[in-house]
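Asks: Just the structure for this:
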Amino acid sequence: MLSLIVFLPLLAAAVLAAVPAIGPAAARWAWVVVSVVELLLVGVLWAGYEDPGPNGLAFEEQVPWIPGVSSSYHVGVDGLSLPLLAMTAVVFLACAVYALRDADRPRVQAALFLFLQGVSLGVFVAADLILFFVFFDLSIVGMYFVIAGWGHGSAARSALKFFLYTFLGSLALLLGFIGLYVAAAPHTFDIPELVAAAPLAGDPLTGGLVLAAILVGLAVKTPTVPFHTWLPPAHTDAPAIGSAVLAGVLLKMGTYGFVRIAMPILPEAWRAWAWVIVAVGVVSVLYGAFVALAQTDLKRMIAYTSVNHMGYIVLALGAAGVLAEDAAQARSVAVTGAVVQMVSHGLITAALFLLAGVMQDRAGSYDMGSYGGLAAPAPRYAALFAVGAFASLGLPGFSGFIAEFQIFAGSVAVAPVTAVALLGILVTAALFLRALQRVFTGPAAGHTPGFEDLRAQELWSAGPLLALSLLIGVLPRVLLEVIEPASAALVSLVGR
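Replies: Have a look, this model is predicted:
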């Protein structure tokens, strides 16, 4: 089942790329159909999922691949990866719907996004370090061509900066993976075997160096301060659907690598670095929020809120490595909140980037000062953007509140100093309310006259993402009952 989920979009991408006779409409609808099938397959997976227990994987498949280095095609899911698998399928379907009217090389675009979908899903099911790295690197290549091929402004420069930064990070990641392979006895790249062996336990120097390499590689992709500088230009110049996938899916590969690889395989080093990781998380939260507040470009503002929101995740995962008496439950809550935040940020920020793309489509500008009173000609657009803004700032009733409440409840219990990051929520509220006032209220100005309200494909792409955020906020148990056992198992591994 997992192999079908990963390779179906890759096969569809190959067919679309190899058959020029496929027309524009057929290519666009093929992308939508494949994405619907993917979502249904993930739904079947979710319905049949049973917690595999500590260090176990459900729906596991393993086939020898590179036997000389003990690397295999090994895939599986647990409570940490299944929610991200579902979120990925939802975000790509939303992008496929949004692009239904896109007339710019639709066949090539559909093929590229289906390729990106397949490799993204591959990252979240990989149970072998080399397989993880292959999918991880291919996602960088796919996004480079998305930004360079369909972006605007300084797209070529932004795409190059994105590629060089993230590819350099992936080289550091590969170096860390080789370090784990060399330290393991017997040598292996298999993630469950490495988790069980904890190969660098008792060697703090080597363990710290290997963890540093892995952290740098994943931090660039996340991104955290100071590795974030590629993100704002990449988002600003990418097409709307490219920004939605970049923020909604690709950024999660970094934080997912923390919980899948760094924390369980290098528990001793993670505990030793915990306060550094907490500090990086707090700085990212505050820096991202304050810099976003200073922006006049709507898309750039949303990009900096991603630095802020990903900082919450890093903060919580760092706190999970701070050992304190009778704090296992609190640490588990922090990890659960971090995984919920990955899903929540993916849904909400993808929706916000799709809605920001409407401005580019209508007027060719993201400058908030070029609009005003937009709620009058575009009430549906104003309403949906307001919902996205309130969801992003963590208003109760949305998934962001569930995530942030758990992050701070768990983190403050083991590291009270993390309470300073609560200021980031206040600043985020201020920046979104300011954006709503500048763009949607007051007298009509600039590009507002004649601004067309949301079209059907725009409404039915961003709308369901925000509806899912609302559903999680009201009925979080469906998601939490999958994540919580895996979070408890991860905390147990980190504390051994």
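
Asks: CA only for contacts and neighbour counts going forward, please
Replies: OK.

Asks: Now stretch 212-228: buried residues?
Replies: Residues of stretch 212-228 classed as buried: 212-225, 227-228 (neighbour count, 16 or more other Cα atoms under 10 Å).

Asks: Now do the same contact list for the residue most central in space within the chain.
Replies: Residue closest to the mean C-alpha point of the chain, counted by Cα atoms, centre = their mean, is residue 252 at 2.9 Å. With contact taken as Cα atoms under 8 Å, 6 or more residues apart in numbering, residue 252 is in contact with 222, 342, 346.

Asks: Can you show me the strands along the stretch 51-200 of the chain?
Replies: With DSSP state E, counting those that start in this stretch as the criterion, the stretch 51-200 of the chain has strands at 58-66, 71-77.

Asks: name the helices or strands packed onto the last one?
Replies: The one in question is strand 71-77. helix 2-18, strand 58-66, helix 106-125, helix 129-150 (3 or more Cα pairs under 8 Å, 6 or more residues apart in numbering; DSSP states H and E).

Asks: want to put them side by side, so please do this one too:
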Amino acid sequence: MNQLGFPILTILLAVPTFAAIACLFADAKAARWIALGATLVDFALGILLWVSYQVGGPQWQFVEHIGLFGSFGWSLGIDGIALMLIALSVFLMPICVLASWQAIEKRVPEYMAALLLTEVFMLGVFMAQDLYLFYIFFEAGLIPMYLIIGIWGGADRIYASYKFFLYTLLGSILMLIAMLWMVNFAHTTSIPVLMNTDFPPHVQTWLFLAFFASFAVKMPMWPVHTWLPDAHVQAPTAGSVILAGVLLKMGGYGFIRFSLPMFPEASAQLFWLVMTLSSIGIVYTSLVALVQSDMKKLIAYSSVAHMAFVTFGLFAFNRQGLEGALMVMLGHGIVSGALFLCVGVVYDRLHTREISRYGGVSTNMPRYAMLFLLFTMASVGLPGLSNFPGEFLAMMGTYRASSIAGVIAVTGIITGAAYMLYLYRRVAYGPLDKPDVAAMKDLSPRELLLLVPLALVTIWMGVYPESFMAPMRKDVGVVLARTDRAWKGGDAKVALNAHPTPAHAEGAHE
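Replies: Sure thing, here's the model as predicted:
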């Protein structure tokens, strides 16, 4: 179904593709404007996509298909889950271009082209309805990000870029082998068809583990998370925003699009594995974040901890957990991107990320301190801000599946408050006794243009999360319909909807 009557998804991919080519033939100034214009056009198309999406309508909308050879074809389409992740991507990309406006001074046309190609491949992952097309987009996204880190990164950029590339590529080789077997079994590459295919239970375990090897690295889950802090520290600010804001979400999207609906028996059987790794990850990375002296590395470890909430919720096998995990993905995409931009603001002035070099900036940078505080509170999970609805639902769903995992998830909230408030206190408060810190100027109009839209969305998600949850609700039900047959129930003695009222019955499940 394509209610708009024109191939909007293909256009969303074509605009940054042609803009990237144009950037390579332009000078630095023109390349910046071309990249900004293309990302703003995609943002406008993303708004049109959201407004035109029929909540409660057909599962797959804006479908496009052109057969190429065999069962493989240019096949695009989205559901509510993909819609929200596309909206997140097109919202962050103009901000990334503006964040690079002055920070990137060498090879600007090539940088803007790499940034635009990253957008193409990210959007393609969420749109693809063909298994092989998904894999192409999923893996191709490594290339421009590898270049962004390796060419425009920090002093250890080569090490970080190689580590990023090798970690993410090696896990995906197993996924490709599993895909080849699935296509041979089902005689189709259509993702919607494969989502309803009943693979033999004894084979599902191996297929699940093959996909898990790729998605766990992408999330990233403990213990395959070590590439992320290095990549974040070395990447330019816009690279960190894309990494934390969107690329990490590809792992969660993979779990909910492939692992849960295609391998429900294996997902239930290996529930203990995901919960164990998530529990260790949320405790370990939170404690590591507490002892960091580098601002970027602290926020990078906090990203690993927040992604543990996502895997907790996804494998809780109930509506609260799944909806919470998706909301955490969206909220974390906004807040972590904003926090990396806040680090970039002070790094551009002082050229250091050491927490000890700052202090008292709320005196001479009040606008910066106010916005930084807002994003810090959102990261902590303060009610009324973006991360609270998702984390609350994810913990509720996790407790219903495993009371032990639910208790461990709560420790992530406590330690998260500790390391984020520690960071904010050391940077914003205390005596302003360092001359170079005292000389720093408050946010420029360009920097306000970066941070204020993120602040508004942070508040919007916290105050009215239903506008983000409504498009995804029916698709969450589709996944649950596949997993319910395999899930035997959790250990918690709670039944949240044992006596649902008519007002709540529509959103209830089980």
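
Asks: coming back round to it: closest one to residue 162 of the first structure among the helices and strands packed on strand 71-77 of the first structure?
Replies: helix 129-150 (7.1 Å; Cα to Cα).

Asks: Show me which positions of the closest one end up buried.
Replies: If you call a residue buried by 16+ other Cα under 10 Å, then helix 129-150 of the first structure has these buried ones: 129-133, 135-150.

Asks: for stretch 427-444 of the first structure, same thing?
Replies: Buried residues in stretch 427-444 of the first structure (16+ other Cα under 10 Å): 427-432, 435-436, 438-441, 444.

Asks: Kindly reformat the helices and strands packed on strand 71-77 of the first structure as TSV containing distance to residue 32 of the first structure.
Replies: What follows is these, written out as TSV (distance: least, Cα to Cα, whole Å):
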stretch	distance to residue 32 of the first structure
helix 2-18	11
strand 58-66	26
helix 106-125	9
helix 129-150	18
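
Asks: From the rest of the structure, what touches stretch 84-98 of the second structure?
Replies: 32, 35-36, 39-40, 42-43, 46-47, 50, 112, 115, 119, 122-123, 126, 238-239, 241-242, 245-246, 330, 333-334, 446, 450, 468, 471-472.

Asks: for the residue lying farthest from the centre of the first structure, helix, strand, or coil?
Replies: Distance from the centre of the first structure peaks at residue 443, with 36.9 Å (Cα atoms, centre = their mean). On the three-state scheme (DSSP: H, G, I helix; E, B strand; the rest coil), residue 443 of the first structure is labelled coil.

Asks: Just give me the match in the second structure for it.
Replies: When the second structure is aligned by TM-score structural alignment, residue 443 of the first structure is paired with residue 431.

Asks: Which residue, other than its chain neighbours, is closest to that match?
Replies: Excluding the flanking residues, the one nearest residue 431 of the second structure by Cα to Cα, 6 or more residues apart in numbering is residue 360, at 5.3 Å.

Asks: Does that neighbour touch residue 430 like I think?
Replies: Yes: using Cα atoms under 8 Å, residue 360 of the second structure is in contact with residue 430, at 4.8 Å.

Asks: after the one helix or strand residue 371 of the second structure maps to comes which helix or strand?
Replies: Taking DSSP states H and E as the definition, one finds residue 371 of the second structure inside helix 366-380. Next in sequence after helix 366-380 of the second structure, counting helices and strands by DSSP H and E, comes helix 387-401.

Asks: what does that next one correspond to over in the first structure?
Replies: Using TM-score structural alignment, helix 387-401 of the second structure corresponds to residues 400-414 of the first structure.

Asks: Distance from that stretch to the middle of the chain?
Replies: Computed by Cα atoms, centre = their mean, to the nearest Å, the chain-centroid distance of stretch 400-414 of the first structure equals 19 Å.

Asks: what does that stretch rub up against?
Replies: 312-313, 315-316, 319-320, 322-324, 327, 329-341, 344-345, 391-396, 418-419, 469, 473, 476.

Asks: Nearest spatial neighbour of residue 271 of the second structure, chain-adjacent residues omitted?
Replies: Excluding the flanking residues, the one nearest residue 271 of the second structure by Cα to Cα, 6+ apart is residue 315, at 6.5 Å.

Asks: State the span of the second structure onto which stretch 113-120 of the first structure is aligned.
Replies: Counting by TM-score structural alignment, stretch 113-120 of the first structure corresponds to residues 115-122.

Asks: how much does that stretch stray from the first structure?
Replies: Compared with the first structure after the fit, stretch 115-122 of the second structure shows a mean deviation of 0.7 Å (mean Cα distance after the TM-score superposition for the first structure).
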